[in-house]
Structure formats: C-alpha cells, structure tokens
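Colleague: here is my input, please return the structure:
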Amino acid sequence: MAEPQAIYLKDYQPPAYTVEKTELKFNLEPHATRVSARLHMVRHPERKAGQALELDGHHLVLQRIAIDGQELTPGEYSISDERLVVHQVPERFVLDTEVEIDPANNTALEGLYVSSGMFCTQCEPQGFRRITYYPDRSDVMATFVTTVIADKAQYPVLLSNGNPIERGELPNGRHFAVWEDPHPKPSYLFALVAGELEKIEDTFTTMSGREVTLQIWVEQENLHKTVFSMQALKKAMKWDEEKYGREYDLDLFMIVAVNDFNMGAMENKGLNIFNSAAVLANPETTTDATFQRVEGIVAHEYFHNWSGNRVTCRDWFQLALKEGFTVFRDQTFSADVNSAPVKRIEDVALLRTAQFAEDAGPTAHPVRPDHFIEISNFYTLTIYEKGAEIVRMLCNLLGWETFRRGSDLYFERFDGQAARVEDFVESMAEVSGLDLTQFMRWYAQAGTPQLDASGEYDSETREYRLRIRQQTPPTPGQQTKLPLHIPVRMGLLNADGRDITLHINGENFGTDTVLHLREDEEIFVFENVDAAPVPSLLRGFSAPVRLDFPYTREHLAFLMKHDSDGFNRWDAGQRLALDIIEDLISAHQQGEAMTLDARLLDAYRYLLTTPTDDKAVLAEMLRLPSEAYIAEQQETVDIDAIAAACKFALKTLAHELYDEFLTLYRSNQSDAPYAPDAEQIACRSAKNVALSYLVATEREEALELAQRQVDAQHNMTDVRAALTLLAHSDRADLGDPAVRAFGERWAHDSLVMDQWFSLQVTRPQKDVLERLKFLMEHEAFSIKNPNKVRALIGTFTSQNRINFHRLDGEGYKLLADVVIELNRLNPDIAARIITPLTRYHRLDGARQQLMREQLERIRREPLSRNVYEIVEKALA
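Modeller: As a prediction, this is how the structure comes out:
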C-alpha cells in the first residue's frame, strides 16, 4: 500500500475548471443507485488554457460520459481509484456523466448511504466524490437543481437543498421531486434525504416581513421529541437577526434527524441533516445538559447559513474560518439565553482539558494547518474551540460594536464567495484601525501559550507594577515560536474585595480593562493605588493560555469570595482545590497519610452557607477539578495518585459538610412541571451536585434519597444523576437492580440506551472492562453506529481514566481492537476514537510502553489515510 502523501497550503491553486450550474438526477435503489450529473463548466480565468479536466471520484462505477452531447471513447479519458481525467476539453462545455453507487454498503457514512432504511448524505468535507465525479473542493460554487426518484411506498418523502419546484408520479410505483437551490454553493453543502418520515411544521417571519416555512422531519415515533428543537430554531433565527442583522434567505428551512451519522449535525443549505442525538429532546428521555446541547447545535447549524454557506472556505485549510466563527456565535447565543458565567465555565473546562491536551500532544496543529494527509482528521477541538477563542479575542480587542461592524463588512464583501482567514481578520482591522498583523500568528502557531505574571506594589509611589511574560512551547514541526498579541482582561481588588479604578499613564480605564500583551515580556504600571491589591487576571478567560501567578491559598479564597467576574470566581476556586489536591497526590506518592487543607473546607462551607441568586454558578463552584484537568497540570501524569487524591477530597468534604449539602439538596427540591429553563436547570444542578457529595458518604439516608429520586421518574436529569451515583457506589444491591430496570424500561429508545451504556462504563469498580465487553454484545449496541461507539467505547476511554489505564494494558488492547475493526468500516470514527492511545508521552514508563505496543499493532494493519496519519504522528 502506497504511503499517503501530504497536501500543503502553500501549493494551493484555483481549479482549472469551475462549475456554474449542477443538475443532478438520482434514481434511488439501496444497492444500485444511478446518479446522472450534468455540469455546466468553464475554465477558471486564472488557469491557462488546454489543461486536462480532473474530477474527484471514489467507489464509483462509470456508466456513461459525454461532453456537449458527444459520447467519449475510452481513449479520451482515464479513471483511477480517486480520479476521472478527461484529456481534452473546450473552454466552456457541458459534461454529462452517469455512475452507479451502492449506498446500502457504504459503512463509512460519507456521500450517499442508507441509515435505518432511509437514504441520506454527508458530504463535508469530501464526501460528494462518493456520489458522482466532480471538482469536490470548497472553492467551486454552483447553483444546484436536483431530481430525486424513488419507490413511493418505501420512500414517500424526497428532500434536497433549496426550494421544491416540481413533484410527480412515475410508472411502477415510483415518484419524483425536483429541488432548486438558487444560491451558489460548494459540493460539500449538498444534501439529499429519502425515506418514510413525518414532520412538524411552523413558520418564522423575518425582519423584512418574509414568511419562512420551518420543518423538522423524523421517524413517526420521534415526532413528540421535536417541539424543543423547533423552538430553539426560531429563537436562533430571531437572535441572529437582532445580534448580527442576518436574515434567512430561502422560503423553506428543513432539519432531518438521522440515526447513523459521523458528526453532530451538518449545515447543508436549507436542509440541515442532524445526528438524532443532536435534535431529539423530551423531558422523559433527555437531560438538562442535552437540552442545552441540542439548543446550541440547532443554533450552530443555522448560524452557518451566513458564516459557512453564504461565505464559505476557499480551501479546507481555512476550516476554522467558518467553524471558529460559528462556534463563537453559538457560544454567545447560549450565554445570552441561559447562564452566561456557566456557559463560559463549561466552554473553558473543555478547552483546558481536551484542547490543551491536543495542543500538547503529538497531533498538535495550528488553527490553520499548513498541511494534512486526511482533512477529516482536522475536525478537532483546535479548529472549533480554539478557533472560537481567537474570534472571541478579536471581539475583546475591538469591543462588541466594532466587532459587529467588522462582521457586517466581512459578510457584505465576501457574500457568495469562498474566503480565507485573512479576509475575516482584515475586515476587523479595517473597521477598527488596529494593526492585526501580529494577531494572525494565532492562526499559524500551534501550542498553548504560557503566561507567567508577577506583581509588585510600591507604597511610596502608590504604583502597582504587573509584569507578564509569554512563551509558547515547541510543538511537532514548530520548534521556535514568536510572541503573540494576547488580550489580558483584568481588574484589581482592594482589601475589602471591591474593584478599584485603574489608571495607566494618567488615563482612567474604569474597574476592568484589556491589556494588549505583544512582547515576550511587558510591565504594566497602575497609578494611584492606595494599598497592595489582589489582581484578577484573564477575566472571562480572555485568551486561550495557561496563566501562572504566585497566588497564595488565602488570595485564591479571597478571589473566590469577592471577584466581580463570575468566571474568575469559579477559576479561583478551581485553583485553590487543585493546589490542595496536589498536596494529596504528593502524600499518596510518598505513602503518607492524606489530610485535607482546612482552607478548602472553609471555602466550601462559605459557598454552602452564603445566600446566592446564581445557583447555576454555585453548582459549578462546588465541583472539584476533573481528573483530566489535574492531569494536564502534571509533567508526569500519575493516574493512580490523581484518582486516590480526588476520591479522598470528595469524601472528606462530603463527611465534613454533610449537613450543609443536605440543606442544599432539600432547598432545591421541586414538584413543578419540568421545564428546561435557566432557573429550573440551576436548581437541579445544585441539587444533584449536593446529592453526589451525600452519596459519597454511603450513609443510608443519602442512598435512600438517591433511590427515591430514581423511583420518582420526574425527569431524566434527576433520574440519570441519581442512577449514576447508585451504579457507581459500592452498593451493588441498590445499583445493579436500578441499572437493570432502567435498561428494561428504555430498551425501545436508542438514545436513552446510549445513556445506559455510558453510565455503566464510567463506574470506578475494577470489573468495568469486563462489563464493557459484555455490553459490546448487547442487542442495542452496533459498532457500525457512531453514537453507540462514542457512548460505550469513547466514554470509557475518555472518562474512566483509572480503568482505561489499567496496568495490565487490557484497556489499551480493547481500544486498539475497536480501532482496527472500525478502520475497515468507518475510518473517520476510527480516527476519532483512537485519540486516547496517542496521549502516552507524559505517563509512566510501563504505560507508555503498553500504549506504544498497541499503536504499533495498529500500524501493522492496512490503514486508511485517517488512521495512518494519526498513528504516524503518535509514534514519531
């Protein structure tokens, strides 16, 4: 097998020929679908005349090819596994092809495939080449007219992009539908769905007074799970009009739920195809967290209509252009409609564990990579989450009003075009007058910058001098890093816990300002400071960096109580807990008795006894740092010591503050009808955090509370929280029957069974790997379904660290077995699920060796480009 070759950004050239109009006809059959394509093509003005026509194609059986109505002979073209080449073509021409494909056996779930008896598509990034021969790249934009033909009894609903323009009956029980999308789009935004579906329908009146029809298509038994998503869609449409002035541009907007889907959802123009887990929601079956996730994903895909569809990417190296901007937009939306501090806490927690780990690992890459072997491997947290942080930094640097003007300029200037990262940033520079040349380094340099800060107060001059140094560590392929332009939002607190007015060079900046850090080291001097302050740095997590400041534990407790920034209050608590847990880790490593610093007890007691109007933030502040976050702070990760220290801290807090947690639990009980609104979610969050501490004591009273909460069946959030606690406790007499009953009750619901899988494989007990193997044989599990793989295998390897990293290496072997099987079936999911095996460099020597052995075993297989690229980087 030939070694896959890298593709480089520096080699970009526009296509030799582009498409002005695409006409497609699908004659759908599960194993023998015929696809006829008529492409109206013209030579690109920047490319020289006389070049051959090269089209992408994968697993296609060519039946016919003609140019301007003239059939081509075999000598006039050539075909390989990946490409169709026509040796001579005119400057402008019409290309006709007909191919046959086998959607039913398309286990990769790319292009056109069959899911639960329904035809559906996934074409991003390069799946369209599995449908027909085409210049399958994001800078070829054409209008589309699509005709879909199928058996009417089996596939009564026929959908594609744009507006429906014709429907009709055909002989032999078949029927057809014709769809027209008047907006030029790249092939990755093409969509088709055919199946037995039902819909709910609503309307939305745009700010210009147009009425848009909204439809959500699902299987009949899921209709009752679509109401929330429809409300979320209308909320997102209104928000985008008010916040960004963006109006929807077609007469119809559709969402379809699909059971087998590699991604969360896809923003295909006018026809969004969703993983069913990202759109179906109901109080009986859906937790608060999933309600909020569904709302955010619905908004994300809708927002793509402008930041991704109307303005798309020139090439796939620019992926963060659409994804980073759209993630920032959906994060802001979710913050506006829910709890802004909690949303920021959740986003940063993900960034600081998973994305920072990505930045520090063998697959680290810039937000705009300079090369790739398989573009599907770059749908990463670096592209999405760090990409969003870069956009957020721009907003911090410019201020919202100027940022909005920059967004307007970007949309207006590049509407209908395929753009670059530079186009977006230059729009911001133009409206703001800021020189953002240095800022562009955020897109080019991999790795997480480290800020080392220190402060010094001079009582004679009444000045506080804040020194900040920046350094970005080496990453694969980038040993030397240049200083970045970093916005550091901050304030200073006096001894009473109040923000003081900030004066720099005689100018009044109020009580909160953004410092522009551009050099390797800078000193910022604050004047008229009456006494030594406590700095509140990186408020709102204003830049995706690691920050080190020599805070004492007293300083952290002080900030945790008084900081006016909600995020920094939470962060101070996390830093305090982390500092104390590191002492426990050290004690465990030395074989010494562990003792919890009383300052953590005092801080938690303060939180539990001080009245607050924000229970959502309280719940977040009461959660100890995750094992993954703690591991990210260690040079050599001690899996066992971290687990032992976290367990000791949790149990000690639970026992010492039992009465306070019990009061918090009882005060947030409610029999009100369930609603996934911010107030109720906050109460349930606080209550269930309290319950987690109570059950950790294993007192009968606490276990009975959990059992009653499961039995009440009031809503899935409460049931799932209490059931997980029982299942994870040492009381098998309570946990096992409850888990069994839950599985029996929801055996008919695929998405709830995913929850059932996940809660079992996160158990801390040592027999969990054997249980996982047993569950892989369960009738509700299928390795061909990405949701099942993520729920069972992905959850175990990412969230059950102590058991995945068993010293006998069996956790690693199981993951390698799954990757090898998936590599043959679905390379995209195989490449996504392998990640935990690549994070071995900071583990102890024995575990490193065991993980490398499994990676070497995978490397000996015939590998897809997806898995090959990751394994090679991991073993380099």
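Colleague: contacts and neighbour counts: CA atoms only from here.
Modeller: Fine.
Colleague: endpoint to endpoint, stretch 514-522 covers what distance?
Modeller: Terminal residues of stretch 514-522 are spaced 14 Å apart (CA to CA, to the nearest Å).
Colleague: may I see the buried residues of it?
Modeller: In terms of neighbour count (16 or more other CA atoms under 10 Å), stretch 514-522 has its buried residues at 514, 517-519.
Colleague: stretch 819-835 too?
Modeller: Buried-residue list, stretch 819-835, by 16+ other CA under 10 Å: 819-820, 822-823, 825-835.
Colleague: what's the local residue count around the spatially closest residue to residue 113 that is not a sequence neighbour?
Modeller: Spatial nearest neighbour of residue 113, chain neighbours left out: residue 103 (4.0 Å); criterion: CA to CA, 6 or more residues apart in numbering. Neighbour count for residue 103, taken as other CA atoms under 10 Å: 25.
Colleague: and if you look at the one 5 residues further on?
Modeller: The burial count assigned to residue 108 is 21, neighbours taken as other CA under 10 Å.
Colleague: let's see this one next, to set against the first:
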Amino acid sequence: MSASTATPVTRLADYRAPEFLIEKTHLTFELHEGYTDVSSRLTIVRNPKSTKTNDLALHGEQLELHSLAIDERSLDSGDYQVTPQNLIIHNVPERFVLHCSVRIYPEKNTALEGLYCSSGMYCTQCEAEGFRKITYYLDRPDVMSEFETVIIAREGAFSTMLSNGNCLSDTVHDGKRVVHWHDPFKKPSYLFALVAGNLACLEDHFTTQSGRDVLLQIYTEAKDREKCHFAMQSLKKAMRWDEETYGREYDLDRFMIVAVDDFNMGAMENKGLNIFNTSCVLAHPASTTDAAFQRVEGVIAHEYFHNWSGNRVTCRDWFQLSLKEGLTVYRDSEFSADMNSRAVKRIEDVNLLRSVQFVEDAGPMAHPVRPDSYMEISNFYTVTIYEKGAEVVRMLANILGPKLYRQATDLYFSRFDGQAVTCDDFVQCMEEISGRDLSQFRLWYSQAGTPELHISDHYDADRQQYSLTLRQYVPATPGQAEKKPMHIPVKMALYGNQGTLNLVINGQNKGTEIVLDICQEQQTIVFEQVVEQPMPSLLRSFSAPVRVFYDYQLDQLQKLILLDSDGFCRWDAMQSLMRIVLSKAIDGKGHQAEQMVLIKVLRQLLADYAAMDAALLAYMLDLPNEPYLASLYEKANPVTISRVRTQLQHELATQLQTELLNCYQSLQNSAIGLSAQAMAARSLRNRTLVYLLQIDDARYRGLAQQQFSQAENMTDQFAALRALVHAEHAHTEAQTALQSFYQQWQHESLVVNMWFQVQASRPWGDVLQEVRELLQHEAFDARNPNKLRAVIAAFANQNFTRFHDSSGNAYQFLAEQIAGIDQRNPQIASRLLTPLTHWHRFVDEHACLMRKALESLSQHELSKDVYEVVSKSLNKAH
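Modeller: Now for the predicted structure:
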C-alpha cells in the first residue's frame, strides 16, 4: 500500500486561516477536442488574520503549466516550484494579480473529478477537492471569491455553455462562440461549475415571496426532456417550502439544473447551476418507480436548500462538512415529510440509521459528526456526516421547539451570510436564542459512537408514582476509548387502558407527551398521579439517534402496535416483536409463543387494513433486514441469520395467505395515479405480493405474471419482476419476465440499472457467477458509477445472503473488482469497499475470509481513498 508514504493525515487541530485570500477569480476555458486550456486571473491579497509569509502555495494536481505571471510580469523557473500537489510562488507582494495558464485533458478524466467529459458533454465536479484539477488555486472552503467565467468553443460545437450566476453575454466571432458568466455572490472553489454540451432545456418560472421572477431551467439530453416535468414541479415546491418554513428566498435571476449520466454522487449544489446524476432528475410513471419519484423530489429539494445552508453560508473547513450537509438533510427530510407521509419518512430515515450508520459507528471507520482527522476527505461523505448530522439538527429543533428554532436559524443565516463558519457557530445561535447552555450537547459533534439507553421502570400503586430510570452508555470507538455522558432528548408518552395519560412531574402537568433531557450517566424521572400501571411509549418519532434497551412484554408490544398514536413507535414496536422472534430462532431457542403473537397481530392489522395508513402498514409488514439483525450480535453468523429470516417470512406467508391475498386483490383499483394515497396503496399491495410469492403455488406466480404484463406503471411492473426473480420456485417465470423487461426497456439506461440490480440482489442460486456475466453484458459500462452501483454495490450491499456465502468467494471477488476500479475512479472504489470493513462483526469463519480479501487488496498499488479505508480496517492506519 505505497499510498502510505504520500498520504499525510489532515487534522482539525492543525487548522490555520489561509495566508492569502482571492478577491476575484476570472477564468477562461477554451474547449478543444482532446484537451482544454484554462487561463486564470486571480486578484490575491494577504489575509490580515494570517501569519506573515513570503511564499504563496496553491493547490494543483495533474495540471500542465504553460505560463505564469504576476501583475503582467512573467515568472522565471526560479520564481516558483511545482510539486505533484502544489505550485509554490516565492516572494509575492501583499496584493497582486496572478495570471496562470494550464492545459488539462477532460476526455481522459475517468475519476470524474474536476472537469471531465461525459458522453460528449463537458461538466465539472469540484467538491471536495476537484477544482485543483482544473487550475492552480487556493482550493479550500474558507477562501471565497467572486467568479467570472468565459467559455470558448468552436462555433456550433455545443448548444449549451453554462456556468454559475448570470449570463453577461453570448457572442460568436471568428468561428468561435464565447459565453461570459458572472456570479455576484462570493463562493469557495468547490461550488464552481461548468457545463458544455448539446442539451435540451425545460423552462418554467417561479415568483418569489417578494415578487421577483426567477427563470427555472432543467437541461438534459433531448430524448429525456419530457422526463423532467416532475423535477420541475418538485423544485417549485421546494422553493415555496423554503420561503414559508425558513424565510429563505432565492437570490439569483435564474436557477439551472443539468442532468449527467456519469456522476460519482447524487447531485451537487453549485451556486445557481446544480449538476445532477440523471437518476435524481429523470422521472416518468412508465419508467420510474414511486420510490424513485420520491428520491427525485427529495434530492431536488436537498440541492436547492443548499443555496442557503451551504452556499450563502458555507463551512470553514471540511471537518465542518456536516454544518451544511447535516442541516440540509434535516431540511429535505422535513420537506419530504410535509409532502408525503411523515411517519413513513421517519421510518425510512431510521431504517438507514440502524442498518448503515449504527454499523458504521461500530466499525473501523467510525468518526464523529465533526471528524478529528482524515487522509482523504472524499471518504468522509458518510452516513455519519449526513444522516447522523441531520439527527443532531433534529434534536436541536426538538429541544428549542418550532418558534425558537426558526428564530435561531434566522439569526444563523443573517449573521453568517457570505461567510465560511463552523458547527460551533451554528450551535451558538441556538444558545443565544433559547438562552440554554448547550455545551454538553456539543459532544454530538465531537464524540463518535451510538449511545445506548438502558431503561427500567417501577410502578408504586399506593403512591400512584411511576419511576423511569435511564442509564446511558457510549461504546468505545477508534481513538476514543473513554466517553462522556451525552445530552439525549427522549420524547415519550405513557399509555393507560383508555389511551395516553397526563404526565405530572413535581406537581406540574406537562401534557400527554414530553421531551426528557437525559444528561447524566443515570437519571430517574418520577411521574405523579399515575392511577394505573402505565405502558411507556419511548423515543417517539425517534427523538435521538440511540439504541434503546427496554424489556417490553409481548402484550405491551401488541398494544403499542395497535394503539400508539406515533407512527414510528407503532412500526418500532412491530420491529421489536419481529426481532424477538428472529433472535430466539437465531439463538436456537424456542420461539413458538412469540411467533403466534406476531401472526395474531399481523392478522388483525391485515384484516383492518382499510382503516390504516397503507404506507405505514406496508412498512410494518417488513421483517428487520439482515444487516440490522447482524448488528445486534458481537459475532454474527450471516448464514444462520439469512436462513432464519427466510424461514420466518415463509411461515408468515403460509399462515396469513388468506389475509394477504384479500388485501392484494382489494387494493387493485385504488393503486392508480401519482397521489400519495395511490403510492401508499401500491406499496402495501406489492408488499403482500412478495409474501405470497414465498409460497410455492402456481396461483401466486400467476398473479405476479399478470401484474408484470398488465402493469401501467413501473412501480407495479418492477415489483412483480422482483418478486418473481427473488422467489426460487418461480425461476422459469422469472427468466421469461427478465427477458421481456430488458427487451422493453433496453434503451432506458436507468431502467436497465434496475434490471441489473434485481439480478445481483437475488438471494438464491449462484449469483456470483451471474454477477460476473452481468459485468460482460452489452449494457454494462465499467466507467459509469451508476452501472457499478447497480451490479457490484447491489450484490455486496443488498444481497446479504449470497455475498456472505460460506466459501468467501464473493469477498475475494469484491476485492478484485475494487483493485481494478481504483485505477480509474478512487472515490467509487472506496465506497464499494464498505461491506468488507465490517469483517470483525462476524463469526471467525467469515471474518477470516473477509480479512483475507482485504489483505489481498492491500498488496495492490492503492489510491489514498482506498488506502485509508483498507489500512484502518486492518488496523494499520497512521
């Protein structure tokens, strides 16, 4: 792993203000076939907050330097030094204009960072450190500059030539087209964007709350223009929601989105010119599932919300990444909850936290929401930064309440507009408005790991007192062996026989729901005037990202499932009941009594499905997934977990097939259209179909075939396909459906990705061999991140059963693939590596094989992205 010698560790403690600032940035791009010439004119001044130095060190990688001048004076070779990562200019004045000319090769840029060429279209991806691959610059978020961009290309080469801000001119002379852009708002280089290609445009307008007209434009390939209408409506909803909820109005005269097929991320919030992965823009009922529609809506909103929480106010350094990402994920989560089902959105968020983020917290890559150090910043675009960071903001919002939280965010946006700031600056605004000391709460930013809450209770009938004792514990994580108690807000209620009880503490009636501030290692809360034995409803709406341990009895779980007014708690009670059944079976203990209770409750819910939120019931039917079940064990046996879960799913299907079939058939006519109700009906209907396909019965295979062939939307067609492919006894029908599906959709790249994914995630048979064959398929492109995610990531992350085959061949396969991908695209390679990093969580026979795969990977010449993850996983990190 030779990257070790060239990969220094960057530490938060070593942060220093930049020695110089760039007041103005003028860039000229001359696009030629095979290469691009970039000329920069930078107005640079010494930072009065920095220490004195005579040398200017600029970032730059993979650049071919052609000329360099200060204030029109050309520099000799002795005036500067070029290294693989920097350009160092000696003895610079206090204030000067730096002229620099470099050549880059976008067509050869397979890493998709900086300026690259995708299917004949030029586009940029500069976050986090891609701008240094475009020109020499102070490529750090605390250097904010006013940008002007000139794009020059042969006349007729491109119909679309875009950059940030407002278009000043678009002219043609001497056979060249010249487009001039200006962004009046200062921004760091990571928010720079450029696009040049032959694209179609969907236009609309939005009138802001102050009456300003904003031009909205979505650019994509001409064949996909009609798939952008939903994205446009989502954008307008997000703009209105941000005005009404946060008082944030859009600031430029136009807002542009460009859809790109080759993109490492979901989307990028470049000021005024968002660049999106096509999977997060294109949507049409015939070719897009309901889940994909909701993802488009959420990601569109997320990137738009960044205009304030990320662009107008940005992060001082990359350790503060969650300042913009955590806040913006919370904002888009609340937007999605308002647009759809709040309970279901909360369940989706919690599922991701428990299945992925909690596992990350327990692994070698565990890090705080504000990390202390990194080798490669791209490795820290993680669920901890994003999703756990959002939960930290959610806790602050719950602690302050809606009114004070809004006042605090108003203060934050006004005080720090146009600045690069820190997580502490954000929390300080919360403190000032609320008058509360949040110094202990700040531990959520600096302390890694998932806190555990161990809860016990006691009811004193004579005194009519109910005591709840909460003890917290934060497990050790790499570099943090000892942990301090956290400030954990626990939202709760108490249920009696007639519903919720009033909560009286120290003689004060707190209503029927309360947020307890748990700040000590152990606290006891005493509720008074409790006239009957109560049942606690804990961590309502998942008020904190913690693991809760409370010994619910089966009858208590039954009551919560059927009666709790909090949708999350109903689902969570069902998950707890299912987990009890599964855990006892995994541990080889008797579980028949618990299983009978589970069947009884599910039968009752299905019999009364018409009175329930169909989307919520659909999620309540889902068994806990395998990664979450594995996370409950210090040493998990993946083979046993998969076998037991499959057996329970089959048993539930067998016992409940009458109710499942009735529900499926009754929902047929209500699952039409794109309304929230229709989406919910489809979700429930397709969950029941999955259960029915667990039974080896030609009737149910026939139902799936009929749904597949007659479906009028992609949600139902793909759900039927997936149910057939994932049912071992439906192999013949599945092969016919797969061939038909590919023939119908082979010209739709995003749909073909789904076709890849459903095969790679099939939980039975020799899937590894099939995955190898898919990598040779005519529709597969190893340079395209979406294709890699659809096949390799789907197999490694979504096919727990076959990836953890006892032979260990899948582990070695993943290591081999990563070694090859790392040569082309280190970011994607590093992210594909995650499943192997959890080797220590499995029984020895699997752990040894996973570690062996990592060790074989370590023998390759690795990028710093992959090196960091491998070395930390093998405990060889610096």
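Colleague: for the two chains, what TM-score is obtained?
Modeller: TM-score of the superposed chains, computed with TM-score structural alignment, normalised by the length of structure 1, equals 0.98; 870 aligned residues with a CA RMSD of 1.2 Å.
Colleague: residue in structure 2 paired with the residue nearest to residue 113 of structure 1?
Modeller: Residue correspondence to structure 2 (TM-score structural alignment): residue 103 of structure 1 is matched to residue 106.
Colleague: residues contacting its match?
Modeller: Residue 106 of structure 2 makes contact with 34-36, 115-117, 122, according to CA atoms under 8 Å, 6 or more residues apart in numbering.
Colleague: how about 10 Å then?
Modeller: Applying CA atoms under 10 Å, 6 or more residues apart in numbering, we find residue 106 of structure 2 in contact with 31-36, 112-118, 122-124, 133-134.
Colleague: still on that earlier bit, out of the buried residues of stretch 819-835 of structure 1, which is nearest to residue 458 of structure 1?
Modeller: Each of the buried residues of stretch 819-835 of structure 1 was scored against residue 458 of structure 1 by CA to CA, and residue 835 proved nearest at 49.5 Å.
Colleague: residue contacts, the closest one?
Modeller: 358, 361, 363, 794, 797-798, 815, 870-871, 874.
Colleague: counting neighbours, which of those residues comes out on top?
Modeller: residue 797 (25 neighbours).
Colleague: assumed that residue was part of a helix.
Modeller: Yes - Residue 797 of structure 1: assigned to a helix according to DSSP: H, G, I helix; E, B strand; the rest coil.
Colleague: so what corresponds to it in structure 2?
Modeller: Using TM-score structural alignment, the equivalent of residue 797 of structure 1 in structure 2 is residue 796.
Colleague: ok, the nearest residue to that match once chain neighbours are set aside - how many residues close by?
Modeller: Leaving aside its chain neighbours, residue 796 of structure 2 sits nearest to residue 803 (5.7 Å; criterion: CA to CA, 6+ apart). Residue neighbour count, defined by other CA under 10 Å, stands at 26 for residue 803 of structure 2.
Colleague: just the one 5 residues further on next, same as before
Modeller: Using other CA under 10 Å, residue 808 of structure 2 has 19 neighbouring residues.
Colleague: give me the nearest residue to it, chain neighbours excluded.
Modeller: Leaving aside its chain neighbours, residue 808 of structure 2 sits nearest to residue 849 (5.7 Å; criterion: CA to CA, 6+ apart).
Colleague: then residue 646 of structure 1?
Modeller: Leaving out its chain neighbours, the residue that sits closest to residue 646 of structure 1 by CA to CA, 6+ apart is residue 581, at 6.9 Å.
Colleague: looking at this, the one you found is in a helix?
Modeller: Yes - Residue 581 of structure 1 forms part of a helix when assessed by three-state DSSP.
Colleague: wait, it sits on residue 649?
Modeller: Yes - the pair residue 581 of structure 1 and residue 649 passes the contact test of CA atoms under 10 Å, sitting 7.2 Å apart.
Colleague: of these two, who's got more company?
Modeller: Under the criterion of other CA under 10 Å, the comparison of residue 581 of structure 1 against residue 649 puts residue 581 first, with 27 against 21.
Colleague: on that earlier part again, and the helix or strand hosting the residue nearest to residue 808 of structure 2, how far from structure 1 on average?
Modeller: Residue 849 of structure 2 is part of helix 844-857 when elements are defined by DSSP states H and E. For helix 844-857 of structure 2, the mean distance to aligned residues of structure 1 following superposition is 1.1 Å (mean CA distance after the TM-score superposition for structure 1).
Colleague: run the chain-centre distance for that helix.
Modeller: Helix 844-857 of structure 2 sits 28 Å away from the centroid of its parent chain (CA atoms, centre = their mean, to the nearest Å).
Colleague: ok, then the element right after that helix?
Modeller: By DSSP H and E, the next helix or strand past helix 844-857 of structure 2 is helix 864-873.
Colleague: helices or strands up against that following helix?
Modeller: Packing contacts for helix 864-873 of structure 2, counted by 3 or more CA pairs under 10 Å, 6 or more residues apart in numbering; DSSP states H and E, involve helix 3-6, helix 809-824, helix 826-832, helix 844-857.
Colleague: mind listing the strands for the stretch 301-450 of structure 2?
Modeller: Along the stretch 301-450 of structure 2, counting by DSSP state E, counting those that start in this stretch, strands occupy 313-315, 373-374, 419-421.
Colleague: before we move on, back to that, determine which two of the buried residues of stretch 819-835 of structure 1 are furthest apart.
Modeller: Taking CA to CA, the two most distant members of the buried residues of stretch 819-835 of structure 1 are 825 and 835; they sit 17.7 Å apart.
Colleague: what is the neighbour count of the aligned residue in structure 2 for residue 483 of structure 1?
Modeller: Alignment note (TM-score structural alignment): residue 483 of structure 1 maps to residue 485 of structure 2. Neighbour count for residue 485 of structure 2, taken as other CA under 10 Å: 18.
Colleague: three-state assignment of the closest residue to residue 230 of structure 2 other than its chain neighbours?
Modeller: Using CA to CA, 6+ apart and skipping residues adjacent in sequence, the residue nearest residue 230 of structure 2 is residue 283, 6.4 Å away. Secondary structure state of residue 283 of structure 2, per three-state DSSP, is coil.
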